[in-house]
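Student: The sequence isn't on hand, but the structure is:
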């Protein structure tokens, strides 16, 4: 049985530098997400604002003060590796319910992982002290975050099945990776864009 976990228990404030995919100009994705958020409008979830939709590729540093001038070196290193990548299309579909979030799957996962691995290598080359993420998670885009603890999530899981039977999919072309300074606010995320690195092909 799924029991929800409050996503917002950790303190507000800066979380560090990350590599993201962001979706500021993806109307097809916005339509898919907004319709799905309406379908799972439970009081114990906070819907992610459409402007904050993102896919986390990797972490650069969880201490914003530790990077400093190395950010420019990381950007240059990432620019070099991204010259080898053609822009590619991802498909966003199929909702999953986790303990602290509801998220869409992203495929092809392997293509996203290849970009992540290239950025991770570039980051570590320029900044060996980078606190990159370890382990491997499936690429996903969170659309809502749990705001309560220890509530049975059975109804949410059931609702996911209904929503997945009704909503379609969104297709997005990935043309760049975005370096951000991420911040946790009250029941939301925000970030400052530090650099946009194009996939030059």
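Tutor: That came in fine, so what should we check first? Given the structure is predicted, the values throughout are model-derived calculations rather than measurements.

Student: alpha carbons only for contacts and neighbour counts from here, please
Tutor: OK.

Student: Just want the most central residue of this protein.
Tutor: residue 55 (2.4 Å; Cα atoms, centre = their mean).

Student: pretty sure it is touching residue 140, no?
Tutor: Yes: contact criterion Cα atoms under 8 Å: residue 55 and residue 140 qualify, at 6.2 Å.

Student: longest helix of this protein?
Tutor: Secondary structure of the chain read by DSSP state H shows that its longest helix is helix 109-126.

Student: The residue nearest to the centre of the chain is in what secondary structure piece?
Tutor: strand 54-61 (DSSP states H and E).

Student: Could you verify that residue 160 is part of a helix?
Tutor: Yes: under DSSP: H, G, I helix; E, B strand; the rest coil, residue 160 sits within a helix.

Student: Contact partners for it?
Tutor: Shown in contact with residue 160 (Cα atoms under 8 Å, 6 or more residues apart in numbering): 40, 95-97.

Student: about what we covered before: relative orientation of the helix or strand just after the strand holding residue 55 and strand 54-61 in degrees?
Tutor: Counting by DSSP H and E, the next helix or strand C-terminal to strand 54-61 is helix 70-82. Helix 70-82 and strand 54-61 meet at an angle of 130 degrees, taking axes from the mean of the first three to the mean of the last three Cα atoms, to 10 degrees as the criterion.

Student: what sits up against helix 70-82?
Tutor: Helix 70-82 is contacted from outside by 118-119, 122-123, 125-127, 195, 197-201, using Cα under 8 Å, 6+ apart.

Student: Residue 134 - how many residues pack around it?
Tutor: 8 (other Cα atoms under 10 Å).

Student: That one looks like it's in a helix, true?
Tutor: No: looking at residue 134 with three-state DSSP, it is coil, so not inside a helix.

Student: mind listing what it touches?
Tutor: Applying Cα under 8 Å, 6+ apart to residue 134 gives no contacts.

Student: Distance of it relative to residue 80?
Tutor: Between residue 134 and residue 80 the computed distance is 23 Å (Cα to Cα, to the nearest Å).

Student: Check residue 124 too.
Tutor: From residue 124 to residue 80 the distance is 14 Å (Cα to Cα).

Student: do residue 66 as well
Tutor: 23 Å.

Student: Equivalent analysis for residue 180, please.
Tutor: 18 Å.

Student: this is the comparison structure:
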């Protein structure tokens, strides 16, 4: 159901734009985020690679396997966040995530937004709970500017648009990928990262990892 809604939303777009022209980013910009990574899930990297193939050389920058991530929550620019604030944030997040169990997700091909092609994620419930926990930790640490949980739309980007282009052209290229089988992976931790851009690729350094409870919330049968 989530994948259907996201494809419908993508189908309503007439134009896609340059992801890299977002304001506020420069070569020296460093920002803190809460991330999920999938380097422990090679099937997700394989799925992403398959979804990237039709987009190569067509106005998109392909996300490398080591760059695949799920943005959970923006924290703030590095120059605005002191080391003590980071320590307070980590302590608050550890407390907030203490009762959250590890969980399984499905990565479902394929959808898009104005600036990217991406995999849908399901179910949302554990992701929303995780977002609420780390966003609340931001508030406790005195940080502002994070996205409210009710506006959070989790996804996993596989390619970033680097020019203005007709969305219909992109949909035509990727539509058949919606028949590709989804893949499952387990989320066992959330990471506080320092994010940067290198040319047109996102890179990051992990500053802190917060493990989730080892009892995994397993998915039921597909619906």
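Tutor: Great, that's in hand. Just so it is clear, the structure is predicted and the values come from calculations on it, not from any experiment.

Student: Relative to residue 165 of structure 1, which of the contacts of helix 70-82 of structure 1 is nearest.
Tutor: residue 199 (34.2 Å; Cα to Cα).

Student: Report how many residues lie close to the counterpart of that closest one in structure 2.
Tutor: Residue pairing (TM-score structural alignment): residue 199 of structure 1 is matched to residue 212 of structure 2. Neighbourhood size, residue 212 of structure 2 [other Cα under 10 Å]: 20.

Student: pretty sure residue 212 of structure 2 is touching residue 126, no?
Tutor: No: with contact defined as Cα under 8 Å, residue 212 of structure 2 does not count as touching residue 126 (11.3 Å).

Student: Over to stretch 73-89 of structure 2 now: how far is its first residue from its last?
Tutor: 13 Å.

Student: quick one: contacts for the closest residue to residue 22 of structure 1 other than its chain neighbours?
Tutor: Spatially, and ignoring its direct neighbours in sequence, residue 22 of structure 1 is nearest to residue 54 (4.7 Å; Cα to Cα, 6 or more residues apart in numbering). Residues in contact with residue 54 of structure 1, defined by Cα under 8 Å, 6+ apart, are 20-23, 141-142.

Student: if we go to 7 Å?
Tutor: Listed by Cα atoms under 7 Å, 6 or more residues apart in numbering, the contact set of residue 54 of structure 1 reads 20-23, 141.

Student: Residue in structure 2 paired with it?
Tutor: So, by TM-score structural alignment, residue 54 of structure 1 is matched to residue 69.

Student: now residue 38 of structure 1
Tutor: Matched by TM-score structural alignment, residue 38 of structure 1 corresponds to residue 53 in structure 2.

Student: For that match, which three-state class applies?
Tutor: Using three-state DSSP, the structure places residue 53 of structure 2 in helix.

Student: Now do it against residue 168 of structure 2, distance only.
Tutor: Distance of residue 53 of structure 2 to residue 168 of structure 2, computed by Cα to Cα: 17 Å.

Student: Compare the two (neighbour count), which wins?
Tutor: Ranked by neighbour count (other Cα under 10 Å), residue 53 of structure 2 and residue 168 place residue 168 first, with 15 against 12.

Student: What's the match for that one in structure 1?
Tutor: Using TM-score structural alignment, residue 168 of structure 2 pairs with residue 154 in structure 1.

Student: hang on, isn't its match packed against residue 2?
Tutor: Yes: at 6.4 Å, residue 154 of structure 1 counts as touching residue 2 under the criterion of Cα atoms under 7 Å.

Student: Wasn't residue 144 of structure 2 part of a strand?
Tutor: No: looking at residue 144 of structure 2 with three-state DSSP, it is coil, so not inside a strand.

Student: Could you check which residue of structure 1 pairs with it?
Tutor: Correspondence of residue 144 of structure 2 to structure 1, assessed by TM-score structural alignment: residue 130.

Student: pretty sure that match contacts residue 60?
Tutor: Yes: taking contacts as Cα under 7 Å, residue 130 of structure 1 lies within contact range of residue 60: 5.3 Å.

Student: Who has more neighbours out of those two?
Tutor: Neighbours of residue 130 of structure 1 and residue 60, each counted by other Cα under 10 Å, are more numerous for residue 60; the result is 27 against 20.

Student: May I ask you to confirm that the more buried one is in contact with residue 132?
Tutor: Yes: Residue 60 of structure 1 lies in contact with residue 132 (Cα under 7 Å); the separation is 5.5 Å.

Student: How many residues are close by residue 114 of structure 1?
Tutor: As a burial measure, residue 114 of structure 1 scores 12 neighbours (other Cα under 10 Å).

Student: so what's the equivalent of it over in structure 2 closest to, chain neighbours aside?
Tutor: Under the alignment (TM-score structural alignment), residue 114 of structure 1 pairs with residue 129 in structure 2. Leaving aside its sequence neighbours, residue 129 of structure 2 sits nearest to residue 100 (Cα to Cα, 6+ apart; 8.0 Å).

Student: so what corresponds to that neighbour in structure 1?
Tutor: Match for residue 100 of structure 2 (TM-score structural alignment): residue 85.
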